[in-house]
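1. I would like the atomic coordinates for the input below:
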Amino acid sequence: MEQTRTCVTADDPCIVCTDAAIRRGDTTIWSHGTFAIPRGTVTAVVGTNGAGKTTLLNAELGLIPLSHGNMRVLGGAPGTNNARIGYVPQSYTSDIDSSLTAEQSVLLGLTGTRFGIHPVTRAQRAKTREAMEFTGIADKAKLRLSELSGGLRQRVAIAQALVSDPELLMLDEPLANLDLASQRATVRILAQLNSELDMTIQIVAHDLNMLLPILDGAVYLLDGHPHYARLDQVLDSDLLTHLYGTTVQVVTTPQGDMFVTPALTRPDASADTHRTDEVAQFHHHEYDHDRAQ
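-> Purely as a prediction, here's the structure:
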């Protein structure tokens, strides 16, 4: 796939939040969000159910307004650069019309609501073919979504998000309900996008293990506040235990591979809370210019 990029530097992060907060009615979803996500990185968004992970993505897309603070996405206000963003919602495989073919579904990434009204151009079909070849589903073009497995549907969703050559790709729980082989295939595609196109990728996830080989860092929602840290800082047993409210171990194998697992030999840690200044002591969250180079 080809991609036209604006000139960016290490001082030009993909997403910047400054004391950002979101409320729904009288409820604060999260607040005091101050962090920057470097361009060209793969970032997980982690936290417990209801912590506001999907809310963060929706705020970045301009679908939910901030109640306080500031957010910049690809150098502009949320929503202003959505043409440069590819988005794969968690509900894609259940919401989309299963009678559509894989090719028709990917074309929606270019035609949107115009599908079926205006003719599809040769260039649009070429871009669709390119995205499907990249995700390994070109041979499924004429099959209906109802004929495809969950893993193949997820590849269709990614191809639809890629067809417009985005600079930033957002995925909400892309590995949920997929078997192990499909998870690995999806992660390989994301790894290619990042390594070959230098695409910035943001992934909402519950389980980090399958993603660990490709992650550079994570936004973690802890005690109602989003923080960004590099992966080596996030892979901390104490931090993850507090984050998930249950005892978590970070294990390194003799081969040097790492994985995160519940510590079943010890009782669950009691979920507690900390003040913002206490949470800040877990890690140093300033944007690391050297990491982005």
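
2. use CA for all of it now, contacts and neighbours both
-> Noted.

3. On the C-terminal side of the longest helix along the chain, identify the next helix or strand.
-> With secondary structure taken from DSSP state H, the chain has its longest helix at helix 180-197. Later in the chain than helix 180-197, the nearest helix or strand by DSSP states H and E is strand 200-204.

4. And the next helix or strand past that following strand?
-> Past strand 200-204, the next helix or strand by DSSP H and E is strand 217-222.

5. And that next one, what does it pack against?
-> strand 42-46, strand 225-230, helix 231-234, helix 237-244 (3 or more C-alpha pairs under 8 Å, 6 or more residues apart in numbering; DSSP states H and E).

6. Another sequence for comparison is provided below:
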Amino acid sequence: MTNDSTQHDACIVFHDAAVSRGGRTIWQHGSFAIPNGSVTAIVGTNGTGKTTMMKAELGLLPLAAGSITILGRPAGSANRQIGYVPQSYTSDIDSNLTAEQSVLLGLTGTQFGIHVVTKAQKAKVRQALAFTGIEDKAHLRLSELSGGLRQRVAIAQALVSDPKLLMLDEPLANLDLASQRAVVHVLARLNKELGMTIQVVAHDLNMLLPILTGAVYLLDGHPHYAAMNQVLDSSLLTHLYGTTVQVVTTPQGDMFVTPSPDEPEDVVPDTHATAEIAQFHHHHGAGDAGHDAGARTPAVRNDAGGAR
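-> Now for the predicted structure:
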């Protein structure tokens, strides 16, 4: 449950929230608060309601019970302060648009033709393109860009209106390893340099581990929130994903989550207790917020598809 002091410092607050669709309860009894300045993943197996949760937070789906507060206002009331990147962005948007035109939509919506683009708007677009590392691609059409670059265009479009909260639905899906790393690097900079609160729907935690501070996990029909040192627990993840999962760390401090049924029986994995794992979030002393993207070497691989 949440308390008043926690809610005061929170970006997202659930109070006994529930969502039903077609007469079926998707999840219920969600009560937790997600701090401002955090990077949070929504995790769970397919069909548990991860995207549904994000849509409920945006006020796009009605609640069957309870309430959700975003940035101090009821869900849906503060969407102008939220940057949202849907999973279907790359297929929904016109591929004939240039990267610059696509980002401009974040300011003008679908207004073309007689709509006059101001110098200030052009400057904001260039700033967003530069921050995401694609300013040199501004003149290229989306059809000429790779999936990873299109994803960064989507993030730039979400950023151009200076949101306080950035929400992304499976931003790493179908991207190669280099593109995933590039996107995660952009998210790390947004959080560290701009203090932006970020929420990501994710199927695989591995690539995001270096920047995550916590996770909402959908388990047994109920959403829960916990800091990463509590989520990175083999028993919890095994229950969550319905397959044997281990949290593994290397002597260099790399950490990844992996299913293990096919591992040789004579191999003893370098696993750590939750208390030990927590230390990997605090390499820079007590003053560290625990989510420095440089606090650990980035998680390096998706073994057997990661935690699926």
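
7. Could you get me the TM-score between them?
-> Their TM-score after superposition, calculated using TM-score structural alignment, normalised by the length of the first structure, is reported as 0.87; 263 aligned residues with a C-alpha RMSD of 1.8 Å.

8. re the thing from before, quick one: the longest helix of the first structure aligns where in the second structure?
-> Per the alignment by TM-score structural alignment, helix 180-197 of the first structure matches residues 177-194 in the second structure.

9. cool, and stretch 248-256 of the first structure?
-> By TM-score structural alignment, stretch 248-256 of the first structure lines up with residues 245-253 in the second structure.

10. so how far is the matching stretch from its chain's centroid?
-> Offset of stretch 245-253 of the second structure from its chain centre (C-alpha atoms, centre = their mean, to the nearest Å): 22 Å.

11. Surely Arg181 of the second structure and Asn206 touch.
-> No - with contact defined as C-alpha atoms under 8 Å, Arg181 of the second structure does not reach Asn206; the gap is 10.9 Å.

12. Which residue lies closest in space to Thr41 of the first structure, excluding its sequence neighbours?
-> Thr200 (5.0 Å; C-alpha to C-alpha, 6 or more residues apart in numbering).

13. Can you get me a residue count around Val251 of the first structure?
-> Around Val251 of the first structure sit 14 other residues, with neighbours defined as other C-alpha atoms under 10 Å.

14. The one 5 residues further on now?
-> Gly256 of the first structure is flanked by 7 other residues according to other C-alpha under 10 Å.

15. One more: the one 5 residues further on?
-> As a burial measure, Thr261 of the first structure scores 15 neighbours (other C-alpha under 10 Å).

16. sec struct for it, please.
-> strand (DSSP: H, G, I helix; E, B strand; the rest coil).

17. from what I can see it touches Thr252, true?
-> No - using C-alpha under 8 Å, Thr261 of the first structure makes no contact with Thr252, being 10.9 Å away.

18. all strands for the stretch 1-150 of the second structure, in order.
-> 10-21, 24-35, 39-43, 65-70, 73-74, 82-85 (DSSP state E, counting those that start in this stretch).

19. and these, which is most packed in?
-> strand 39-43 (a mean of 26; mean count of other C-alpha atoms under 10 Å).

20. rewinding a little: so the residue nearest to Thr41 of the first structure makes contact with Ala44?
-> No - using C-alpha under 8 Å, Thr200 of the first structure is not in contact with Ala44, being 11.3 Å away.

21. circling back: and the helices and strands packed on strand 217-222 of the first structure: which comes nearest Ile85 of the first structure?
-> Closest to Ile85 of the first structure of these is strand 42-46 (C-alpha to C-alpha; 14.4 Å).

22. rewinding a little: who wins for proximity to Leu178 of the first structure among the helices and strands packed on strand 217-222 of the first structure?
-> strand 42-46 (17.8 Å).

23. What is the closest one packed up against?
-> Judged by 3+ C-alpha pairs under 8 Å, 6+ apart, the packing partners of strand 42-46 of the first structure are strand 200-204, strand 217-222.

24. Report the mean deviation for the shortest one after fitting onto the second structure.
-> Taking mean C-alpha distance after the TM-score superposition for the first structure, the mean distance separating strand 200-204 of the first structure from the aligned residues in the second structure is 0.3 Å.

25. what angle separates that strand from strand 42-46?
-> If you take axes from the mean of the first three to the mean of the last three C-alpha atoms, to 10 degrees, strand 200-204 of the first structure sits at 20 degrees to strand 42-46.

26. Quick one: list the elements packing against strand 200-204 of the first structure.
-> strand 42-46, strand 168-172, helix 180-197.

27. check contacts around the spatially most central residue of the first structure.
-> In the first structure, the C-alpha nearest the mean C-alpha coordinate belongs to Ile203, at 2.0 Å (C-alpha atoms, centre = their mean). Applying C-alpha atoms under 8 Å, 6 or more residues apart in numbering to Ile203 of the first structure gives the contacts 42-45, 170-174.

28. Reformat those residues as a markdown table; add distance to Lys142 of the first structure.
-> Shown next, in a markdown table, are these (distance: C-alpha to C-alpha, whole Å):
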| residue | distance to Lys142 of the first structure |
| --- | --- |
| Val42 | 32 |
| Thr43 | 34 |
| Ala44 | 33 |
| Val45 | 34 |
| Met170 | 26 |
| Leu171 | 25 |
| Asp172 | 26 |
| Glu173 | 26 |
| Pro174 | 23 |
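
29. Out of those, flag the one nearest to Ser31 of the first structure.
-> Val45 (15.5 Å).

30. And that closest one, what's its match in the second structure?
-> In the second structure, the residue paired with Val45 of the first structure is Ile42, using TM-score structural alignment.

31. Against Asp176 of the second structure, how distant is its match?
-> Per C-alpha to C-alpha, to the nearest Å, Ile42 of the second structure is found 21 Å from Asp176 of the second structure.

32. Ok, Phe14 of the second structure next?
-> 34 Å.

33. Reformat the strands of the stretch 1-150 of the second structure as CSV; add distance to Val160 of the second structure.
-> Formatted as CSV, the strands of the stretch 1-150 of the second structure follow (distance: least, C-alpha to C-alpha, whole Å):
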stretch, distance to Val160 of the second structure
strand 10-21, 20
strand 24-35, 23
strand 39-43, 19
strand 65-70, 20
strand 73-74, 22
strand 82-85, 9
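
34. Would you mind saying which of those lies nearest Gly221 of the second structure?
-> strand 24-35 (4.6 Å).
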